[in-house]
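Undergrad: Predicted model, plus sequence, below.
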Amino acid sequence: MTDTTDTHTPYGPAAPQQPATTRFMTFLGSPAVKFVLIGLLSFLLLVPSIFVWVLVEERAHRAKDVAREIARSWGGTQEINGPYLVIPFTETYTTGSGEDFETMTVRRTAVLFPERLTVGGYVAVEERKKSIFTLPAYNARLDLGGTFAAPPEDMFEPRHGGTIDVAADKAVVVVGIRDVRALKSEVALALAGTGAVPFEPGLGPLAAKLDHNPRRSSGPSGINAGVSPTVWRNGFTFDVKLQLNGSTAIYVAPAGQTTKVSVQSDWPHPGFTGAFLPETRTINRSGFDAAWTIPYLARGIPKVMETNHLPLQDKLLGVKFVEPVNFYQTISRSLKYAIGFISLTFLAVFVLEMRSGWRFHWIQYALVGLALIIFYVMLLAFAEHVGYALAYLIAAGAATLLNAIYIGTSLKSRLAGLVMLAVLGSIFGVLFALMQEQDYALLIGSVIAFVALAITMFVTQRIDWTGQGRPDPEPAGAAV
């Protein structure tokens, strides 16, 4: 008896069934599986990118260490705090009665702020170099002028109802200077009508609060000059000229009841910082000019205070001498975009592969990705010698040409090589723009990601992701 089983389907003869092993191998070679493997490869390449980030941080710490070495020999960040009129006094009082009777003596210190203070000067900046690292260092010439009014009558009031003894002959004018080792000339307190009094090292009766501010490269210090009772009791006009070295930044305390500060410099990249920003500022290629005015009420402290510490250490105003490009920070930020950077490149290669007659092995994808990782290493190495912009051009150009030629020859297509040249050139251009526009980096990055996904969706719309290569079935009733 002959087997007459019907082998037809409603759409025509049934397709021959492939063995399960053959179907499985076909699935492993399908574009869908390859797409997933490429995604996994992109994440695996984050491992070498992390090692590159560690290298960038290590070089950045090395640069900071060299900067501190330069600052130790030339001068660190300077803080000019003062002048203040400091007058020590004691209060003697008694406590208890009978056998518990006791006489106590308390040492106290009164600090009088200038009625008016004007700080002006010029800061000449140059880049000091050690090995391949540089630091903005400066020589500042400052003039501190102003007036101390006669002390108020209630300046030496007893707290415990005792007797006040003012050490009138111990009164000093104190100026806090962060790094006195960097003074380049003798300093004197010029008093109107009475000549000049040379300063001595130290803060006199005062001490500076120790803290862990990272901008400070040395311990607290300062200078002091004695003032006779006949001078300070009646008020006096003063003038102090300072010439000192420093680096990175310079700060001034608004020590006067009304303080005016004016700073000029030849450094074209200032960063104004501190408790007060300048009222007026002019910045151009030849330098900057900035001016501050801090009135008595804005300063927020009284005209006279009793303290053993240098006042206003947390109310400084100043300017940082910013380097145009901190390429260590820029490269470190760019590594955050490495996964997107690599994924966009792999997507372009995948689309070109699907549209060509040749296949690109996943190891070849890995080689392309490693070339992009090495781009960051080249960028870091060249930036330390020729600057960030030129280093980026060299590293990006090398990575673009290498990958474009490699992909074009592997896919046996000159057009594929030219497409990758354009794609990689655009990616590197966008990455450079992202690093320059910190405020808009997230916005630009999200738009680019959306556009890249949209292009990928439509370009890969006709790809047979399963790899089976089956045509769509014809509708029922079609002509045979």
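TA: Structure's in. What do you need? What you are looking at is a predicted structure, and each value in this text was computed from that prediction instead of being measured. Residues are numbered from 1 along each chain as shown.
Undergrad: all contacts plus neighbour counts: C-alpha atoms, from now on.
TA: OK.
Undergrad: Buried residues, the longest strand belonging to the chain. List them.
TA: Scanning the chain for the longest strand, with DSSP state E as the assignment, gives strand 78-95. The neighbour-count check on strand 78-95 (16 or more other CA atoms under 10 Å) flags 78-93 as buried.
Undergrad: go on, stretch 70-78?
TA: Residues I70, A71, R72, W74, G75, G76, T77, Q78 are the ones in stretch 70-78 that count as buried (16+ other CA under 10 Å).
Undergrad: what about the second one, distance to L244?
TA: As judged by CA to CA, to the nearest Å, A71 and L244 stand 13 Å apart.
Undergrad: tell me what the longest helix along the chain is packed against?
TA: As assigned by DSSP state H, the longest helix anywhere in the chain is helix 46-74. Other helices and strands packing on helix 46-74, by 3 or more CA pairs under 8 Å, 6 or more residues apart in numbering; DSSP states H and E, are strand 116-130, strand 133-148, strand 236-247, helix 327-334, helix 338-354, helix 362-386.
Undergrad: so how far is that helix from its chain's centroid?
TA: 13 Å (CA atoms, centre = their mean, to the nearest Å).
Undergrad: cool, and stretch 257-265?
TA: The chain centroid and the centroid of stretch 257-265 are separated by 26 Å under CA atoms, centre = their mean.
Undergrad: contacting residues around it?
TA: Contacting residues not belonging to stretch 257-265 are listed as 113-125, 254, 287-296, 299, 303 [CA atoms under 8 Å, 6 or more residues apart in numbering].
Undergrad: which of the residues in that stretch are buried?
TA: Q257, T258, T259, K260, V261, S262, V263, Q264, S265.
Undergrad: Which single one of these is nearest to V33?
TA: Nearest to V33, judged by CA to CA, of the buried residues of stretch 257-265 is S265 at 62.2 Å.
Undergrad: wouldn't A396 be in contact with F375 here?
TA: Yes - look at A396 against F375 with CA atoms under 8 Å: they come within range, at 6.5 Å.
Undergrad: who touches L317 in this structure?
TA: Per CA under 8 Å, 6+ apart, neighbours of L317: Y251, V252, A253, P254, T273, G274, A275, F276, L277.
Undergrad: next up, a second structure to put side by side with the first:
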Amino acid sequence: MIEYYEPPKNKWYQGSIFVKLLVMTLITLALLIPSTWIQGLVDERQDIQTKMLSGVADSWSGSQLVQGPVLIIPYNKNPGAIANATGYIYLLPDNLYINAKLKTQPFTQGVFDVTVYGSAIEVQGNFAQPDLAKLGIDAGQVMYDKARLLFGISDIKGLLNNPSVKIQGQTYTPESAPADNNPFEQALQVGFTAATNGNIAFSYNLDLKGSNDINFLHLGKTTDVQFKSDWPTPQYTGHYLPDMRDSTATGSGAKWHRLYYNRPFPQQWLNDNSVLNNPKSIAEATFGVKLQPPVDEYRKVTRTNRYATLIIVLTFVSLFLTELIRKQPVHLFNYTLIGAAMIVYYILLLSLAEKIGYNYAYLISSVATIGLIATFTASLLHNKAAAALFAFILSIFYGFIFIIIQLESYALLVGAIALFIIVASLMYFSRKINWDAQ
């Protein structure tokens, strides 16, 4: 009897497009796990950077908040009594003008860069006489000869000189303000004899150093702040945006003009040194400039990592369509290796970004990953032309992500348009595939 060899029949799931698509989906979902781990690594490195920033603030100087001035005039609560009790009138400026000029410089701490600055700040303005009738105080109770002018600085170790304070035409040298009757956490004060009529004019200059940002406290009945810096990409923060601003490649400037109607402090009050220490009120009255890039390296890596799933899916779909059109199957294990290469890409990007910056890191990581995948694809398909086309497609994907990361305001619009074009392209190329024949 002659026996005929009968080749084994393929099982139902072998060669099935839909089964392969299902397994590819499972591989993509599995690759999300290391993607999450990478995000944790980014967060960890960012925490280290934050600690480094705190270290620079401790050794150099931290963020600066320019506060004040405030005028404090003591008065006799019980005139004619044997035991006099002293109270205090707190008065804010009628007009407050601040002119701040900053010069920045990079400060490297390990692999981290911190923006530090030196500043020249001119402060001037005037106080009106206190409204004693509203305060319920008689003029004879007020001790004008014991008046004090106080102004605060959030990090006083950043003060580079002993400022000269001019009040009513007289020049004074300030000293550290004691804790009692001090409305600021860190303040300097000048004792003088206040005029009993007319405005009380003042002016002083501050040479301050700080890091990362500088802020101002809206204390005047009208507060005008003018800011200039060599920093080209300022980020304006706080409760008030500037009325005028401009930025060029060589620097930036801004102007604020604020009225007391939306200021959370009264113009005058009695016997309460906590009014200017309320965190909520300070937050509502603070505005300033952050001297950091609009998107730092870690934020860029984080945003890039968010597109990991999209890149993996588009890469798998492109390779899948390539193998169907060319009728050269690619094993699922090879898909897994390509996905692993795209995950390692983000570790490479993070480590390089800390050393050479995000843009160069993105270029090197992308070229290395695309070259690796293209070489691997060429060996799988035995076709250099197909591998070159696949590398070109990957370059478009990575270039598209890079453009989105660089954009701020138009990222969503550009991303939506690009995704629409990608979907339309996939629809066009999928027409050449006979799905029923698979």
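TA: Structure's in. What do you need? Source: prediction; values computed, not measured.
Undergrad: Any idea what the TM-score is?
TA: Once the chains are laid over each other, their TM-score by TM-score structural alignment, normalised by the length of the second structure reads 0.88; 425 aligned residues with a CA RMSD of 2.9 Å.
Undergrad: Next, format the contacts of L317 of the first structure as CSV and append distance to L431 of the first structure.
TA: Shown next, in CSV, are the contacts of L317 of the first structure (distance: CA to CA, whole Å):
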residue, distance to L431 of the first structure
Y251, 36
V252, 39
A253, 41
P254, 43
T273, 29
G274, 33
A275, 35
F276, 35
L277, 33
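Undergrad: who wins for neighbours among these?
TA: P254 (32 neighbours; other CA atoms under 10 Å).
Undergrad: Over in the second structure, tell me which residue corresponds to that one.
TA: Structural alignment (TM-score structural alignment) places P254 of the first structure against H218 in the second structure.
Undergrad: Let me know how buried the residue nearest to its match when sequence neighbours are not counted is, in neighbour terms.
TA: Closest residue to H218 of the second structure in three dimensions, ignoring its sequence neighbours and counting by CA to CA, 6 or more residues apart in numbering: A285, at 5.2 Å. When counting by other CA under 10 Å, one arrives at 21 neighbours for A285 of the second structure.
Undergrad: Show the contacting residues for A285 of the second structure.
TA: Contacts of A285 of the second structure by CA under 8 Å, 6+ apart are L217, H218, L219, G238, H239, Y240, R263, P264.
Undergrad: Now do L276 of the second structure against N181 of the second structure, distance only.
TA: Per CA to CA, L276 of the second structure is found 11 Å from N181 of the second structure.
Undergrad: quick one, which of the two is more surrounded?
TA: When L276 of the second structure and N181 are compared for neighbours, L276 comes out ahead with 22 against 15, by other CA under 10 Å.
Undergrad: Which of the three states applies to the residue lying closest to that one once chain neighbours are set aside?
TA: Nearest non-adjacent residue to L276 of the second structure, counting by CA to CA, 6+ apart: P183, 5.7 Å away. At P183 of the second structure the chain is in coil, as set by DSSP: H, G, I helix; E, B strand; the rest coil.
Undergrad: Switch the contacts of L317 of the first structure over to CSV; also include distance to A416 of the first structure and secondary structure.
TA: Shown next, in CSV, are the contacts of L317 of the first structure (distance: CA to CA, whole Å; DSSP: H, G, I helix; E, B strand; the rest coil):
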residue, distance to A416 of the first structure, secondary structure
Y251, 58, strand
V252, 61, strand
A253, 63, coil
P254, 65, coil
T273, 52, strand
G274, 55, strand
A275, 57, coil
F276, 57, coil
L277, 55, coil
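Undergrad: Going by distance to A449 of the first structure, which of those wins?
TA: Nearest to A449 of the first structure among those, with distances taken as CA to CA, is T273, at 36.1 Å.
Undergrad: mind listing what the aligned residue in the first structure for A201 of the second structure touches?
TA: A201 of the second structure maps onto T237 in the first structure, with residues paired by TM-score structural alignment. By CA under 8 Å, 6+ apart, the residues touching T237 of the first structure are G145, G146, T147, F148, L191, A192.
Undergrad: Which residue comes closest to the fourth one once chain neighbours are left out?
TA: In other words, F148 of the first structure. Per CA to CA, 6+ apart, closest to F148 of the first structure is P114, 4.6 Å.
Undergrad: Name the helix or strand for the one you found, please.
TA: In this structure, P114 of the first structure sits in neither a helix nor a strand according to DSSP states H and E.
Undergrad: So it is in contact with L144, correct?
TA: No - with contact defined as CA under 8 Å, P114 of the first structure does not reach L144; the gap is 11.0 Å.
Undergrad: Compare the two (neighbour count), which wins?
TA: P114 (28 against 19).
Undergrad: And the equivalent of the more buried one over in the second structure, how close does it get to F127 of the second structure?
TA: The alignment partner of P114 of the first structure in the second structure, by TM-score structural alignment, is P93. Going from P93 of the second structure to F127 of the second structure by CA to CA gives 5 Å.
Undergrad: Then K20 of the second structure?
TA: Applying CA to CA, the value for K20 of the second structure to F127 of the second structure is 79 Å.
Undergrad: tell me the angle of the longest helix of the first structure relative to strand 116-130?
TA: For helix 46-74 of the first structure against strand 116-130, the angle by axes from the mean of the first three to the mean of the last three CA atoms, to 10 degrees is 120 degrees.
Undergrad: Helix 46-74 of the first structure aligns to what range in the second structure?
TA: Across the second structure, the stretch matching helix 46-74 of the first structure (TM-score structural alignment) is residues 32-60.
Undergrad: Would you mark the buried spots in the matching stretch?
TA: S35, I38, Q39, V42, R45, Q46, Q49, M52, L53, V56, A57, W60.
Undergrad: coming back round to it: mind checking how far the very next helix or strand once past the longest strand of the first structure is from the chain centre?
TA: Downstream of strand 78-95 of the first structure, the first helix or strand assigned by DSSP H and E is strand 102-112. Distance of strand 102-112 of the first structure from the chain centroid (CA atoms, centre = their mean) equals 45 Å.
Undergrad: With distance to D436 of the second structure added, can I get the buried residues of stretch 32-60 of the second structure in a markdown table?
TA: Shown next, in a markdown table, are the buried residues of stretch 32-60 of the second structure (distance: CA to CA, whole Å):
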| residue | distance to D436 of the second structure |
| --- | --- |
| S35 | 35 |
| I38 | 40 |
| Q39 | 41 |
| V42 | 45 |
| R45 | 50 |
| Q46 | 51 |
| Q49 | 55 |
| M52 | 60 |
| L53 | 61 |
| V56 | 65 |
| A57 | 67 |
| W60 | 70 |
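Undergrad: List the contacts of V419 of the first structure.
TA: Neighbouring residues of V419 of the first structure by CA under 8 Å, 6+ apart: A404.
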